[in-house]
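Colleague: Build the 3D model from these lines:
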Amino acid sequence: MGMQAAVQLVYPPQCLSCDALVTTDFGLCARCWRDTPFIAGLVCDCCGTPLPGEEGGAPVQCDDCLTIARPWGRGRAVMLYRDNARRLVMAFKHGDRLDLARPGAQWLHRAAVPLLQPDTLLAPVPLHWLRLFRRRYNQSALLAAGLARLADLPHCPDLLVRRRNTRSQEGRDREGRFRNMEDAIRVNDKRRWQVEGRPVLLVDDVMTSGATLGACADACLAAGAARVDVVVLARVAKDG
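Modeller: Next up is the predicted model:
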């Protein structure tokens, strides 16, 4: 403790999002915390989108999840993909801010508590090898690894394989996003034995339409997974 205190005197902890000083490592200052739309209260049991009303014990779903047949069972999200949450995700994803993996995993752990069953296998949404080569890391794999450590559950970073280099989902409508992901994901043949008969929790950074997570869940179920749930750092949700 003495050494840690000495280090903090020389290198005082700073906000994850700005240069303001904070009291603990990997924290947000008061202003950035207010600007980060963490999700709390009643949420869609399928995707984690916040819903109006109070928690009543019975699971409820948002309009999107009532309209679209989701291949996974339950889902949770840490924050809405806007304001400071968007800035944090973009810095983590494209700005080499690997230090954000640790607090991101801690936030995921709190959100994913209802989904963490014994023997659950955690797996990230995969990148195609070309994109992984350019980016040098898979942000979803870093989050999944951190969550697995906190939850003391097994993690399989290469459970899923992106069999073709799908083009970016940005700018596509919902139908285009789902079409772009058709037959794009499969279970790694060398890891198939790990998924058979057990629950799988998929981890990703952002959910928009759910097309990518849906393709991953379909692949896991086709390989014999007992069930599939999902947890994401940020959820794109409609205003209002």
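
Colleague: okay, CA-based contacts and neighbour counts for the rest of this
Modeller: OK.

Colleague: Just the helices from the protein, written as ranges.
Modeller: 2-10, 30-34, 63-67, 83-94, 101-111, 129-135, 139-151, 174-180, 192-195, 211-222 (DSSP state H).

Colleague: Now render those helices as a markdown table, adding mean neighbour count.
Modeller: Output for the helices of the chain, formatted as a markdown table (neighbours: other CA atoms under 10 Å):
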| stretch | mean neighbour count |
| --- | --- |
| helix 2-10 | 10 |
| helix 30-34 | 14 |
| helix 63-67 | 13 |
| helix 83-94 | 17 |
| helix 101-111 | 20 |
| helix 129-135 | 12 |
| helix 139-151 | 23 |
| helix 174-180 | 15 |
| helix 192-195 | 17 |
| helix 211-222 | 23 |
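
Colleague: Make a markdown table out of the ones you listed and add distance to Gly57.
Modeller: A markdown table is the format used below for the helices of the chain (distance: least, CA to CA, whole Å):
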| stretch | distance to Gly57 |
| --- | --- |
| helix 2-10 | 43 |
| helix 30-34 | 28 |
| helix 63-67 | 18 |
| helix 83-94 | 28 |
| helix 101-111 | 16 |
| helix 129-135 | 41 |
| helix 139-151 | 24 |
| helix 174-180 | 31 |
| helix 192-195 | 30 |
| helix 211-222 | 26 |
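
Colleague: what's the closest of the ones you listed to Pro118?
Modeller: helix 139-151 (9.8 Å; CA to CA).

Colleague: The structure of the following sequence is requested for comparison with the preceding one:
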Amino acid sequence: MGWGSQLIASLKEGLRPVADLVYPPRCVSCGGAIAAQGALCAECWGELEFPGEPACKQCQRPMGSAAAAKSGTCYVCAGDPPRHSGIIAATLYNDASRKLILTYKHGGKIALAPLLARLMAARIDAPEGEGALLIPVPLHRWRIWSRGFNQAALLAREIAKAGKGELLVDGLLRAKRTPSLGGLGREERETALAGAIIVRPSRASQIAGRNVILVDDVLTSGATSDACISALLDAGAASVKVACFARVVDGRGLGGGKSGVPKSETPEAITAPGAT
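Modeller: Now for the predicted structure:
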């Protein structure tokens, strides 16, 4: 940390009591009083569900028992091996994580990015993050203009600040606008996304031969992550791991499909059959 950064950090710390007096710390989920800004209260924290063991060594999917986990691979990955090199999920998708994601992405509360990213970064081990490129799932420029930000890019930036990789915010490009994929079958989703996500030509040389961590907010059963992974591997990436804040499991749309790759979706679409 340079002298300027240290000075800024010291000023922030010195002004913290004043800020807390004017704006008392509140839980970012329920609004209850807490001790520090940008955190969760004990009750909301307790409602989050975190990945545990036993779990699939390839996709981190929870296994029902130690006996089922003997092989180390879930039935989805065993039947159709994924192209990714692993999944890093901060939480499992439930009501608590859904509320945070909707508030963050659709409520425009970008101040939640540091909290969500800290939980993600905590799951990225040093060997995974050392020298890896952090590349967010891209949004089409029209979606960015309407929303005002790319939620995955903000998370990737915060993870990079935590020292868990090198940020390459524009490594992927959504080259064409795609329709809503909710309600479409797999083949229709693949057709809609065909050629939609590519490696940005000016970044191809930076990606070739590198380990990549693909960053998004939610990982479920859509086709977007598959398209991102394929584009990165086709461009010569050595490997691609997927990091997300919330991971959908237990039959709520997490399937392998043709490539066995769990996919990224917006949380509000998960209730729709075949949603993306």
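
Colleague: what does Leu42 of structure 1 align to in structure 2?
Modeller: Structural alignment (TM-score structural alignment) places Leu42 of structure 1 against Pro54 in structure 2.

Colleague: was I right about that match contacting Ser71?
Modeller: No - applying CA atoms under 8 Å, one finds Pro54 of structure 2 not in contact with Ser71, separated by 10.8 Å.

Colleague: out of the two, which sits in the more crowded spot?
Modeller: Pro54 (18 against 12; other CA atoms under 10 Å).

Colleague: Kindly provide the distance from the residue mapped onto Ala235 of structure 2 from structure 1 to Trp193 of structure 1.
Modeller: Residue pairing (TM-score structural alignment): Ala235 of structure 2 is matched to Ala223 of structure 1. Distance, Ala223 of structure 1 to Trp193 of structure 1, using CA to CA, to the nearest Å: 9 Å.

Colleague: circling back: identify whichever of the helices of structure 1 lies nearest to Asp158 of structure 1.
Modeller: Closest to Asp158 of structure 1 of the helices of structure 1, according to CA to CA: helix 139-151, at 8.8 Å.

Colleague: and that closest one, how far from structure 2 on average?
Modeller: The superposed helix 139-151 of structure 1 is, by mean CA distance after the TM-score superposition for structure 1, a mean 0.7 Å from where its aligned residues fall in structure 2.

Colleague: So which bit of structure 2 is that helix matched to?
Modeller: Going by TM-score structural alignment: helix 139-151 of structure 1 matches residues 151-163.

Colleague: Run through who's touching the matching stretch.
Modeller: Contacts to stretch 151-163 of structure 2, defined as CA atoms under 8 Å, 6 or more residues apart in numbering, come from residues 104-105, 110, 113-114, 116-118, 120-121, 129, 134-138, 165-167, 169, 215-217.

Colleague: Check stretch 175-184 of structure 1 too.
Modeller: Arg162, Arg163, Arg164, Thr166, Arg167, Gln169, Ser209, Ala211, Thr212, Ala215.

Colleague: can you give me the strands in the stretch 151-276 of structure 2?
Modeller: Assigned by DSSP state E, counting those that start in this stretch, the stretch 151-276 of structure 2 shows strands spanning 166-167, 172-174, 197-199, 211-219, 239-247.

Colleague: These into a markdown table, with extra columns for distance to Val28 of structure 2 and mean neighbour count?
Modeller: A markdown table is the format used below for those (distance: least, CA to CA, whole Å; neighbours: other CA atoms under 10 Å):
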| stretch | distance to Val28 of structure 2 | mean neighbour count |
| --- | --- | --- |
| strand 166-167 | 26 | 20 |
| strand 172-174 | 31 | 21 |
| strand 197-199 | 33 | 23 |
| strand 211-219 | 17 | 28 |
| strand 239-247 | 16 | 26 |
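
Colleague: Can you say which of those strands is nearest to Asn150 of structure 2?
Modeller: It is, among the strands of the stretch 151-276 of structure 2 and with distance given as CA to CA, strand 211-219, at 9.7 Å.

Colleague: Just give me the mean distance for that closest one relative to structure 1.
Modeller: With mean CA distance after the TM-score superposition for structure 1, strand 211-219 of structure 2 averages 0.7 Å from its match.

Colleague: All set, thanks.
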